[in-house]
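Undergrad: Okay, structure incoming, though there's no sequence with it:
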């Protein structure tokens, strides 16, 4: 039991119990994040039921990532404009409304609308949780807090294919939303009792042009990357969208440095630790999302497994990641980030090598073990580094740091999927001219090449870890 002195306080100076507050945040974020990848294995059934093609169906996932990515940068502004309690209920209400629309949808357009409304809530919820979790724990326990954050952020999309595969194999795809809806309702009831206001609202001046530039820039960049994942980087739409997105983001960034009250405080990048940790974590997230796309392709197309069986292969790794994340957080609080991140990156990088050598005869148990080992390494490095980076910021910049951290991670996750799938597709095309068995061998070569691109990215992140300093577990400013 915590004594009164160690319990957090709200903006009125009243102590409250941390456990209920944390439970509400974690459950709400879990529900929103799991929806990012929940429909991946359900797309074939949805395509058949709603009579749509693969390109239209892909937008049910792409639109969620796109809208969520657009909303994340605005979260820091929202946190300083309205109370965190109101923002939580707003985010969950948007998500609930979107979920109802999805569950009752009978047309593609209705389902797409529901996904967009869901994504608005999700985009607000992810950085909200990270910011509140950081502030509700004392500095010496922030590794533990971020371990819990990492468990939710990484575990949710990892377990989604298993849950989705099971439901789609035995029930209608709409049950993906029916099951989530009552849990959302229960969480909102719990939030009524446990969610407290812990951030003093400063109500900064609204700069609508910054909002426009932020939404347009991130939206164009994510759209271009999404198009690249579907049709390749050589597509004209991909390059035009990505270039325009980068130009608009540069304009947005330039404007923020000129404003007395910036919409998004980019001066957080003056912290070397924050910048370095954000880059490394983003690269790791790239390879995680990319691998979670390539592995089901291997297990279903090469091994001939069902969607449920494919999801079950990923499940042990998801459980390992969920277990190790809070443990890694406690280790961070005790030993700092340097040793933990180096050990984690070494495990993650080495465990990726065998995926470069996959064959049709690779044992399933070996894949499960290797994937679980990768998740073990990821758990040791991802959230401890993110914690060290945000720990380098003063309290008033934590909301901005969380928003930027999550925005970069969202963009890099989409980029990682586009790169690894793009490399795989290009390799399949190249090797198809050299092999007689064009149905399997070129695909295997392509998958190996896709994992090779992930390995190169991890090698870069491993090298960057050598430049990470070992801050103490006491919050510091650089």
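TA: All right, it came through fine. Note that the coordinates shown come from a computational prediction; the quantities given were computed from them, not determined experimentally.
Undergrad: from here on, contacts and neighbour counts on C-alpha atoms
TA: Fine.
Undergrad: any idea which element residue 455 lies in?
TA: helix 441-465 (DSSP states H and E).
Undergrad: buried set for the helix or strand that contains residue 310?
TA: Secondary structure assignment for residue 310, by DSSP H and E: helix 307-335. Along helix 307-335, these residues count as buried under the neighbour rule (16 or more other Cα atoms under 10 Å): 307-333.
Undergrad: on contacts alone, who are the packing partners of the helix holding residue 455?
TA: For helix 441-465, the packing partners by 3 or more Cα pairs under 8 Å, 6 or more residues apart in numbering; DSSP states H and E come out as helix 272-297, helix 338-352, helix 398-432.
Undergrad: Tell me where the stretch 1-150 of the chain has helices.
TA: Under the criterion DSSP state H, counting those that start in this stretch, the stretch 1-150 of the chain contains helices at 18-34, 43-50, 54-71, 75-81, 84-104, 108-136, 142-170.
Undergrad: Second structure for comparison follows:
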């Protein structure tokens, strides 16, 4: 047996008398509102641009920065879940999130709002691994599909419904209420978890590898920062600020990978990639997160900037797809337990390709019903892919890799989402600029609307290409079983 990383695995407690339901409720309440905040502000971006007097590429740091911090913190979570109990991790994470929510609500300017978002993200980054690792410990492989489907109500439903809730609130209230209305739920989550959340693992307190933490922070941070800066103008990819940080980030990540393969107790045990279905799962989830978060960011700009819809109408347009996505996630989990991943993921990726192609054909004359149907179809396709793929990949790992597997997936999903938002908004902004530069009168509202559509078209074409890659990867999926230790 390869014992590398074994010492780092949290020791399982006797769970014979543990009631799963209160633990699940505690985790789901906290996770829902922290993950909800990843997209809660998206539909308010046009309004925030005016009130805070910042550009779209600058404002997207409220979304990108959130996912960047989550992505930077999650690698360390594989270590933290072995140093602290389930209760300590969750209560600490939700306290950070609540403080950040309060800061956002009272923020007088963009910089303070960004600081609050980063504090919220720190709480989310520490909480997500607790959620996933607890599911792996509480449920045997043959029951994980249904359990992960329930978690899908949180991981998929929360960010999907964020724009809808935001639109409903912004129709009659100031954007600060996006945070003031979340704060009581965050506090309730802390109180409920304090009363009912039980520990499901015993800390083993492995050695802290400070060098690995530094390398992963510079690596993931540099890459995401570079992609995010590419859309802000000032030379784009030719700017030293952009390609320099990407190069530094890439070198740091390579050094991080080499170190993880050499040390006895790695921060993130990359030997999990020796399991082929886990590797395939990682690639598929990266594509799905880029598609999900970039689309959720692009559509509000399209609806409000090109179609002239209000924030309420934009949110209402995205409500049915968001609701359906959450409602069918548990069903997809049960279907996965019964039929395996291929029966869901292959049709799901093909469906996504068709939907993304139709998104490349939209215009200012496209009807609201068409956008409604396209959004519903996209959310159904993503639901068919995400949870079955993730459950299948994690099922192949031995228990000693659970903290590392969940940390790897959560890290790369958040980083992919952050890069996706920055990358696609950058493409959209570049397309807008290109159209307006060739316009006879770029100040005309009609020309600005056409410019927005042109920019979104360019972004959706790239998304279509990613979806085609996802179909190819899905063809190689196989059902997995937990290996014997």
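TA: Yep, that arrived. Please read these numbers as outputs of a predicted model, since none were measured by experiment.
Undergrad: about what we covered before: report the mean deviation for the helix holding residue 455 of structure 1 after fitting onto structure 2.
TA: With the two structures superposed, helix 441-465 of structure 1 lies on average 1.5 Å from its match in structure 2, counting by mean Cα distance after the TM-score superposition for structure 1.
Undergrad: circling back: so which bit of structure 2 is the helix holding residue 310 of structure 1 matched to?
TA: Counting by TM-score structural alignment, helix 307-335 of structure 1 falls onto residues 311-339 of structure 2.
Undergrad: now that stretch, how far from the chain's geometric center?
TA: 16 Å (Cα atoms, centre = their mean, to the nearest Å).
Undergrad: swap in stretch 259-270 of structure 1?
TA: Remark: stretch 259-270 of structure 1 is offset 23 Å from the chain centroid, using Cα atoms, centre = their mean.
Undergrad: For residue 297 of structure 2, see how far away residue 355 of structure 2 is.
TA: For residue 355 of structure 2, the distance to residue 297 of structure 2 equals 17 Å [Cα to Cα, to the nearest Å].
Undergrad: And residue 203 of structure 2, by the same measure?
TA: Distance from residue 203 of structure 2 to residue 297 of structure 2, by Cα to Cα: 39 Å.
Undergrad: Compare those two (neighbour count), which wins?
TA: residue 297 (23 against 20; other Cα atoms under 10 Å).
Undergrad: looking at the alignment, what does the more buried one pair up with in structure 1?
TA: Aligning on TM-score structural alignment places residue 297 of structure 2 opposite residue 293 in structure 1.
Undergrad: Go through the helices and strands packed on helix 441-465 of structure 1 and name the closest to residue 230 of structure 1.
TA: Closest approach to residue 230 of structure 1 among those (Cα to Cα): helix 398-432, 7.7 Å.
Undergrad: now the angle between helix 441-465 and the closest one, please.
TA: 150 degrees (axes from the mean of the first three to the mean of the last three Cα atoms, to 10 degrees).
Undergrad: and helix 398-432 of structure 1, how far from structure 2 on average?
TA: Comparison of helix 398-432 of structure 1 with structure 2 after fitting gives an average deviation of 2.2 Å (mean Cα distance after the TM-score superposition for structure 1).
Undergrad: How about stretch 179-189 of structure 1?
TA: Comparison of stretch 179-189 of structure 1 with structure 2 after fitting gives an average deviation of 1.4 Å (mean Cα distance after the TM-score superposition for structure 1).
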